[in-house]
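Q: Kindly return the folded structure for what I paste below:
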Amino acid sequence: MVCSHCAEVLKEKLEENGFRVQKIELGELQLAETLDKAAYKRLVAVVRNNGFDIINDEASQIVERIKHLIIDHIRSGEPLDGNLSDFLSDRILKDYQQLSRLFSAVEGKSIERYFILQKIERAKELIVYGEKTLSEIAYELDYSSQQHFSRQFKKETGLAPSHFKNIKENKRTSIDQL
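A: Okay, the predicted model is just below:
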């Protein structure tokens, strides 16, 4: 799951199918009961029929944790206290090189690339809302300057942020499609 609305929808679907959801957050589901094999198969079917998947292996769980830490950090608007590698290592309690190799193997892109894509997607969202200047957006997304933000935005989207602001077509990509 990549958004709170997804968690709400999945919870509703699970409860409709007789599961008692104890906790559901981005990337995590806890049920109130232990499942037998038949109930587990039903759970998997409900989850998959709603566009999600169950992740049981440790590597995928770590990658999902990295994604959610990045998304939550970007949405917070707070600058990193240090660098991205320290931020992730401190929260996951693993060496960054190990996290980086694992992420690249599972996702086919680096953590840094994923981080940039998430920042650009957040920038698109903020531009579409139209409540902040490009300079404020650059600052919120922790770019060293508006010029650096504009260069990276143009590199990723093919458009300058000011041009993007003026177009009227669908401007955003779902987070789960990144």
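
Q: contacts, neighbours, all on C-alpha from now
A: Fine.

Q: Find the residue closest to the residue nearest the centre of the chain in space, skipping its chain neighbours.
A: Closest to where the C-alpha atoms of the chain average out (CA atoms, centre = their mean) is Ile71, at 4.3 Å. In space, not counting the residues next to it along the chain, Ile71 is nearest to Gln118; the distance is 6.8 Å by CA to CA, 6 or more residues apart in numbering.

Q: Spit out the contact partners of Gly77.
A: Under the criterion of CA atoms under 8 Å, 6 or more residues apart in numbering, the neighbours of Gly77 are Glu140, Leu141, Asp142.

Q: Let's compare: structure for the following, please.
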Amino acid sequence: MKYYIKNMVCERCNMVVKSELEKLRLQPLSVDLGEIELQEELSPIQKKQLDSKLQSLGFSLIDDKRSRLIEQIKGIIIELVHHNNSELKVNLSDYLTTRLPFDYNYISNLFSEVEGRTIENYFISQKIERVKELLVYDELTLSEIAFRLNYSSVAHLSGQFKKITGLTPSHFKNIRTEKRKPLDRL
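A: Have a look, this model is predicted:
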């Protein structure tokens, strides 16, 4: 049985949730970004216990279908930007429709309605956060970062970065006072 969890956005989140499931004697078949799969369906009492524990850790179970779909979309985008750089070369709408059993117009409209911003805006926010991370690591040039994140040029990356953060990438790299944001706060 699959369950969806809000704010589960990184590998560390996966480890924390898996640990809590095991403490509750629930053996997960899988634990992925925003999603857990258990062998059996939870009883109402187990579900309440799990949700209570998850909420104390900043997560929560998602019951309605629309919220589950939004969390799936976010999880796919986070995975794409932060873990699957090579797949960034495909069109986002095509990528999402290959991963989800819905028409892009439907998921795009639903996302905008529920989140108050577009999927593309969320995607850009994730990419800029990844750029910040790579700038702080100081291992790649701006050109290499632009290439890795599939920007058409350094100028395009710089323009988007400045629009979102108010700083140029080089200024950000020099002052590093603009702290990175947690992925679930984007």
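
Q: sorry, back to before: which of the contacts of Gly77 of structure 1 does structure 2 keep?
A: Among those, the contacts conserved in structure 2 (both residues aligned by TM-score structural alignment, their matches' CA atoms under 8 Å) are Glu140, Leu141.

Q: Show me the contacts of Gly77 of structure 1 that map onto strands.
A: Judged by DSSP state E, strands contain none of those.

Q: neighbour-wise, which of the contacts of Gly77 of structure 1 leads?
A: Leu141 (22 neighbours; other CA atoms under 10 Å).

Q: how close does the residue mapped onto that one from structure 2 get to Ile164 of structure 2?
A: Under the alignment defined by TM-score structural alignment, Leu141 of structure 1 corresponds to Leu149 in structure 2. As defined by CA to CA, to the nearest Å, Leu149 of structure 2 lies at a distance of 16 Å from Ile164 of structure 2.

Q: cool, and Ile76 of structure 2?
A: The span separating Ile76 of structure 2 from Ile164 of structure 2 equals 21 Å under the rule CA to CA.

Q: Can you pick out the residue with more neighbours from these two?
A: A direct count of neighbours by other CA under 10 Å for Ile76 of structure 2 and Ile164 places Ile76 higher, at 19 against 14.

Q: what's near enough to touch the more buried one?
A: Taking CA under 8 Å, 6+ apart as the criterion, Ile76 of structure 2 is in contact with Leu96, Arg99.

Q: Report the secondary structure element holding it.
A: For Ile76 of structure 2, the host element (DSSP states H and E) is helix 65-83.

Q: Flag every buried residue along that helix.
A: Within helix 65-83 of structure 2, the residues that qualify as buried are 67-78, 80-82, counting by 16 or more other CA atoms under 10 Å.

Q: How about stretch 105-117 of structure 1?
A: Of all the residues in stretch 105-117 of structure 1, those buried under the rule 16+ other CA under 10 Å are Ser110, Ile111, Tyr114, Phe115, Ile116, Leu117.

Q: The residue nearest to Ile71 of structure 1 sits in which helix or strand?
A: For Gln118 of structure 1, the element it lies in under DSSP H and E is helix 111-129.

Q: and for that helix, what span of structure 2 is it aligned with?
A: Aligning helix 111-129 of structure 1 against structure 2 (TM-score structural alignment) gives residues 119-137.

Q: and for that stretch, what are the contacting residues?
A: Contacts of stretch 119-137 of structure 2 from elsewhere in the structure, counted by CA under 8 Å, 6+ apart, are 77-78, 81-82, 108, 111-112, 140, 142, 145, 149, 160-161, 164, 169, 172-173, 176, 180-181, 183, 186.

Q: Apply the buried test to these and list what passes.
A: Those of these that meet the buried threshold are 77-78, 81-82, 108, 111-112, 142, 145, 149, 160-161, 169, 172-173, 183, by 16+ other CA under 10 Å.

Q: can you tell me which of the residues you listed are in helices?
A: Those of those mapping onto helices are 77-78, 81-82, 108, 111-112, 142, 145, 160-161, 169, 172-173, per DSSP state H.

Q: Present the residues you listed as TSV; the columns should include distance to Ser52 of structure 2.
A: Rendered in TSV, the data for those read as follows (distance: CA to CA, whole Å):
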residue	distance to Ser52 of structure 2
Ile77	27
Ile78	25
Val81	31
His82	29
Ser108	31
Phe111	26
Ser112	29
Leu142	44
Ile145	40
Gln160	39
Phe161	38
Pro169	41
Phe172	39
Lys173	40
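
Q: Farthest pair within these?
A: In terms of CA to CA, these reach their longest pairwise distance at Ser108 and Lys173, which sit 33.5 Å apart.
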